[in-house]
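Asker: Please work out how this folds:
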Amino acid sequence: MQNTAETGPDAPFDVTPLLDDPHAAYAALREAGPVHRITGTDGGPAWLVTRYDEVRAGLADPRLSLDKRHAKPGGYRGFALPPALDANLLNMDPPDHSRVRRLVAKAFSPGRVAALRGPVRQVADELLDAMAAGTRADLIADYAGPLPIITICALLGVPPRDRRDFRAWSDALITPDLTRPHLMKEAIGAMLEFFTGLIAAKRAEPGDDLLSDLIAVRDDTGPDAATGPDGATTGGGSGAARRDGDRLTEDELTSLAFLILFAGYENTVHLIGNSVLSLLDRPELLGQLRSNPAELPAAVEEFLRHDGPAPLAIRRFPTEDLEIGGVRIPAGESVLLSIAAANRDPGRFPDPDALDPDRDRTGHLALGHGIHHCLGASLARMETVTALDALIGRFPGLRLDVPRDAVRRRRSLRTSGLISLPVTW
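Answerer: From the prediction side, this is the model:
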């Protein structure tokens, strides 16, 4: 790949190095300059931002819109979700983003997440009980995958019988089989049908779950419609709270349920898997954390910085011509902010390729920055700490069951995670 100064918008772009050896490719790009012209995740040209200062500033810049309506005509080629799944926080700017996020934010407050720690640990122990019946397992399929999907499904109120289907649908979207494009279309259709049916069922028989609370906000019923002493409505149940004038459209309701379930599963499964592999690569650190589990939260922050689940922030579109890193970017063109490159910028993190839980990790961007900071960040952190604590305490002899170079990673610009992680003990 070439620097922006050497490349025009119609030049051929090669992102193969970013798929084959992403951290080495990001390092080379970062060294060459802060902004580059590449082929984006949608197959069209995009501007890739690679240095920490520019990425952090871009994440908080209101001129970089998430709303696809600011893309220039023909400038965005991403796969199209139906409106009922597309009206979500990843495509919104204020004031709609502020309104919708406010309605669900309390469900992910530190207090509510702390209350989930016990149930998450119980699920982790049950999954490990099943693994302990043998002497080997695929840690992604048997542990890192089921734990977050069970957790987020319980939070939303998704019946257990539907969890396996959703994992398959998620995989079809995140790492699509380009030789069988119909699979993605079928997965999108199945998810829309699923969420439409689930919302209808919850509307008929509300439960003690987040989705029922969101439906009450949408329909202006239940405890969330009550007005507090200051004239603002107050929330109850699982945490969806409404202020005067705050409502959800039906598409926003469906899209919000989709996003919470989709993102709550995908990012956490990869964070857990990547973290376990990092520990298996470093037996001394594994032993240290097993003896001192209180150090796990700091280690998870370093795992996030070193090999987080999302290499790129969601694409953005400038609402006006602007300059990033000395490079002029026209309004409406796709901008990709590389979290993976920023988190290993030696200008911000000395010796960035080393995994060091004792380093100053403050300011890493693995979970975003600014108003679009990951809504479920505290839940993802808690689940990962809990998952690692349970796992390494249960299996002191945990080790890889295949040669290190046989561990398979997803080949994707959108996500950094493992396809499988065979282990034994």
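Asker: rest of the way, CA atoms for contacts and neighbours
Answerer: Noted.
Asker: count of neighbours near residue 288?
Answerer: 12 (other C-alpha atoms under 10 Å).
Asker: now swap in the one 4 residues further on and tell me
Answerer: Using other C-alpha under 10 Å, residue 292 is surrounded by 11 other residues.
Asker: just residue 406 next, same as before
Answerer: Residue 406 has 12 neighbours, counted by other C-alpha under 10 Å.
Asker: again, but for residue 411
Answerer: Neighbours of residue 411 under the rule other C-alpha under 10 Å: 18.
Asker: Secondary structure element for the nearest residue to it once chain neighbours are set aside, which one?
Answerer: Nearest non-adjacent residue to residue 411, counting by C-alpha to C-alpha, 6 or more residues apart in numbering: residue 19, 5.5 Å away. Using DSSP states H and E, residue 19 maps to helix 16-20.
Asker: what residues does whichever helix or strand comes after that helix touch?
Answerer: Note on helix 16-20: by DSSP H and E, the next helix or strand toward the C-terminus is helix 22-32. For helix 22-32, contacts defined as C-alpha atoms under 8 Å, 6 or more residues apart in numbering pick out 1, 3, 17, 18, 36, 50, 51, 340, 341, 344, 345.
Asker: And the residue nearest the centre of this protein?
Answerer: Central residue of the chain (C-alpha atoms, centre = their mean): residue 267, 3.8 Å from the mean position.
Asker: Among the contacts of helix 22-32, name the ones in strands.
Answerer: Among the contacts of helix 22-32, DSSP state E puts residue 36 in strands.
Asker: any idea which of the contacts of helix 22-32 is closest to residue 275?
Answerer: When the contacts of helix 22-32 are ranked by distance to residue 275 (C-alpha to C-alpha), residue 340 comes first, at 15.1 Å.
Asker: What degree of burial does the closest one show, as a neighbour count?
Answerer: Neighbourhood size, residue 340 [other C-alpha under 10 Å]: 29.
Asker: which parts of the helix holding residue 19 are buried?
Answerer: Within helix 16-20, the residues scored as buried using 16 or more other C-alpha atoms under 10 Å are residue 18.
Asker: if I pick the residue nearest to residue 411, what's in contact with it?
Answerer: Going by C-alpha under 8 Å, 6+ apart, residue 19 touches 411, 412, 413.
Asker: can I get those residues in a markdown table with distance to residue 325?
Answerer: As requested, these are exported to a markdown table (distance: C-alpha to C-alpha, whole Å):
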| residue | distance to residue 325 |
| --- | --- |
| 411 | 28 |
| 412 | 26 |
| 413 | 22 |
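Asker: closest to residue 336 among these?
Answerer: Nearest to residue 336 among the contacts of residue 19 is residue 413, at 10.6 Å by C-alpha to C-alpha.
Asker: List the contacts of the closest one.
Answerer: Going by C-alpha under 8 Å, 6+ apart, the list of residues near residue 413 reads 18, 19, 41, 311, 312.
Asker: is it true that the fourth one touches residue 417?
Answerer: When you say that, I think you mean residue 311. No: here residue 311 lies out of contact with residue 417, judged by C-alpha atoms under 8 Å, at a distance of 10.0 Å.
Asker: More neighbours: these two, which one.
Answerer: Taking neighbours as other C-alpha under 10 Å, residue 311 and residue 417 compare with residue 417 leading, 27 against 24.
Asker: Please generate a structure for the following sequence too, so the two can be compared:
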Amino acid sequence: MTPEPATESSADAPILAVCPLTGSHPYGMSRVRTPTGDPAWLATGYHLVRDLFNDVRLGRSHPTPDTAARVGAAVFFGGPMGEFETELADQKRMKTVLAPHFSIKRMREFQPRVEAMTSELIDAMLARGNSADLHTALALPLPLLVICELLGVPYEDRDRFRAWTEASGDIHDRDKALQGAAALYEYCTSLTRLKRRTPGEDVMSRLCEVPDLSDDDIAMYGMALLFAGHETSVVQIGVGVLMLLERPGLWQSLHRNPDLVPNAVDELLRACEATSVPRYARTDLEISGIHVAAGEMVLLGLNSANHDPTVFTDPDRVDLARQEGSHVTFGYGTRYCPGAPLARMEMQAAIGQLAARFPSLTLEVDPDAVAKQENVFTGGVTTLPVRW
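Answerer: Take a look at the predicted model:
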């Protein structure tokens, strides 16, 4: 049987709230201002953004972080991160240490647990009636359950570390962001000491077995994993379901063609509004004929890259069966997110089971009335009222 068309148009999405300083061109380098008013360069276009992810002349750190341009107050992705002198070595070490715990093989082994957690949450949602807030019923608790089990974090601590991660990602309130990060670090330090005394079968315990990793190293890795390990999935599950329900034809197509789910998840990741990623020039360099001085900010325009018509036919169209190109939402090359297999697995479990069990799922409110997260740089929804 020939699969039904699984496409529908999507609205244009902004790359970043920036204001041009000089004349811009479709793909290349444009001079912009960030939401904090700082000058930066915006790199756009699929091939340029991919190349810059791998360019070692760009990094996350800055030699004088207090004077560096910022995109917001958030500790994570608001401005410089890491030590300038050791960034490249630190990045390589972190990837070497963390990647095995989130490999495709490891995630396949963990998949039955994720599917079971998803099923239990959906069962509970069904038991409460024929409507729910999908954000609080599934999109939020599923990634929290998963990351707690993977890292060995007590699930009863979820409300505390969730509050700290949200605070540390606040784009408007610097004091709140710093306080959230400090509390999260203190928590991860205590957790590290606990795992050294009473190890379990979890990632934090295994990190304690790695030679030459200090408690401070493990606590910092724990912070990164607690934040990135659940926040991205919370956002993408909610946004992905919203995108599908805004286009009922796609939801019905996914219900009738469950084999589309893995491909559909990647298409939703491509089509979503992606935040531009900040980088800093580690030295003077030239990008697309533009001189970039050492220390200047370069924003990697993920949204532009994921909607480049030279790579993606009709890029503003959500095509669940799309086979061309590969999105850069998780980065690229040496800067590819090691947690990508986990995020994909969670999205596939959530969206796949929802589409299978709720063929009549619809929004209870107009799409424009869905509450959005305005204070945290990752965005997403804060409620998602649905009925079936």
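Asker: Report the TM-score for the pair.
Answerer: In this superposition the chains share a TM-score of 0.87, using TM-score structural alignment, normalised by the length of the second structure; 369 aligned residues with a C-alpha RMSD of 2.8 Å.
Asker: The contacts of helix 22-32 of the first structure into a markdown table, with extra columns for distance to residue 138 of the first structure?
Answerer: Formatted as a markdown table, the contacts of helix 22-32 of the first structure follow (distance: C-alpha to C-alpha, whole Å):
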| residue | distance to residue 138 of the first structure |
| --- | --- |
| 1 | 36 |
| 3 | 41 |
| 17 | 28 |
| 18 | 26 |
| 36 | 38 |
| 50 | 34 |
| 51 | 35 |
| 340 | 26 |
| 341 | 29 |
| 344 | 29 |
| 345 | 33 |
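Asker: Are any of the contacts of helix 22-32 of the first structure buried, and if so which?
Answerer: For these, a burial check counting by 16+ other C-alpha under 10 Å picks out 1, 3, 18, 36, 50, 51, 340, 341, 344, 345.
Asker: And residue 184 of the second structure? What does it align with in the first structure?
Answerer: Mapped onto the first structure by TM-score structural alignment, residue 184 of the second structure lines up with residue 191.
Asker: residues contacting residue 85 of the second structure?
Answerer: Counting by C-alpha under 8 Å, 6+ apart, residue 85 of the second structure makes contact with residue 63.
Asker: three-state assignment of it?
Answerer: Secondary structure, DSSP: H, G, I helix; E, B strand; the rest coil: residue 85 of the second structure is coil.
Asker: Residue 203 of the second structure pairs with which position in the first structure?
Answerer: Taking TM-score structural alignment, residue 203 of the second structure has residue 210 as its aligned residue in the first structure.
Asker: ok so, going back, please flag which of the contacts of helix 22-32 of the first structure sit within helices.
Answerer: Residues of the contacts of helix 22-32 of the first structure located in helices (DSSP state H): 17, 18, 340, 341.
Asker: Can you tell me which of those is nearest residue 382 of the first structure?
Answerer: Nearest to residue 382 of the first structure among these, with distances taken as C-alpha to C-alpha, is residue 340, at 21.6 Å.
Asker: Doesn't residue 42 of the second structure lie inside a strand?
Answerer: Yes: counting by three-state DSSP, residue 42 of the second structure falls inside a strand.
Asker: So it sits against residue 32, correct?
Answerer: Yes: proximity of residue 42 of the second structure to residue 32 meets the contact threshold set by C-alpha under 8 Å, at 6.5 Å.
Asker: Compare these two and say which one has the larger neighbour count.
Answerer: Neighbours were counted for residue 42 of the second structure and for residue 32 using other C-alpha under 10 Å; residue 42 has more, 27 against 23.
Asker: show me the contacts for the more buried one.
Answerer: Residue 42 of the second structure neighbours (C-alpha under 8 Å, 6+ apart): 28, 29, 30, 31, 32, 298, 299, 300, 301.
Asker: Any chance of TSV for those, columns distance to residue 166 of the second structure?
Answerer: Listed next are these as TSV, based on distance: C-alpha to C-alpha, whole Å:
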residue	distance to residue 166 of the second structure
28	33
29	32
30	31
31	30
32	27
298	25
299	23
300	23
301	23
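Asker: Identify the residue spatially nearest to residue 102 of the second structure, adjacent ones excluded.
Answerer: residue 339 (5.9 Å).
Asker: And the one you found? What does it align with in the first structure?
Answerer: Match for residue 339 of the second structure (TM-score structural alignment): residue 376.
Asker: all strands of the first structure, in order?
Answerer: In the first structure, the segments counted as strands under DSSP E are 35-39, 45-49, 64-65, 136-138, 317-318, 322-324, 327-329, 335-337, 399-400, 422-424.
Asker: Buried deepest among the ones you listed, which one?
Answerer: Comparing those by mean neighbour count (mean count of other C-alpha atoms under 10 Å), strand 335-337 ranks first with a mean of 27.
Asker: Quick check: it compared with the second structure, mean distance?
Answerer: Superposed on the second structure, strand 335-337 of the first structure shows a mean distance to its aligned partners of 0.8 Å (mean C-alpha distance after the TM-score superposition for the first structure).
Asker: ok, residues contacting that strand?
Answerer: The set of residues external to strand 335-337 of the first structure that reach it, using C-alpha under 8 Å, 6+ apart, is 40, 46-50, 55, 58-59, 312-318.
Asker: quick one: residue 319 of the second structure and residue 267 touch, right?
Answerer: Yes: counting by C-alpha under 8 Å, residue 319 of the second structure touches residue 267, with 6.7 Å between them.
Asker: Name the residues contacting each of those two.
Answerer: When contacts are counted by C-alpha under 8 Å, 6+ apart, the set common to residue 319 of the second structure and residue 267 is empty.
Asker: Spatially nearest residue to residue 177 of the second structure (excluding sequence neighbours)?
Answerer: The shortest distance from residue 177 of the second structure to any non-neighbouring residue, by C-alpha to C-alpha, 6+ apart, is to residue 168 (3.8 Å).
Asker: Is that neighbour in contact with residue 185, as I believe?
Answerer: No: between residue 168 of the second structure and residue 185 there is no contact under C-alpha under 8 Å: 10.7 Å.
Asker: the more surrounded of these two?
Answerer: Applying other C-alpha under 10 Å to residue 168 of the second structure and residue 185 shows that residue 168 carries more neighbours, namely 29 against 20.
Asker: Any figure for the gap between that one and residue 376 of the second structure?
Answerer: 8 Å (C-alpha to C-alpha, to the nearest Å).
Asker: now swap in residue 343 of the second structure and tell me
Answerer: Distance, residue 343 of the second structure to residue 376 of the second structure, by C-alpha to C-alpha: 19 Å.
Asker: So what's the residue count around the alignment partner in the first structure of residue 96 of the second structure?
Answerer: Matched by TM-score structural alignment, residue 96 of the second structure corresponds to residue 102 in the first structure. When counting by other C-alpha under 10 Å, one arrives at 16 neighbours for residue 102 of the first structure.
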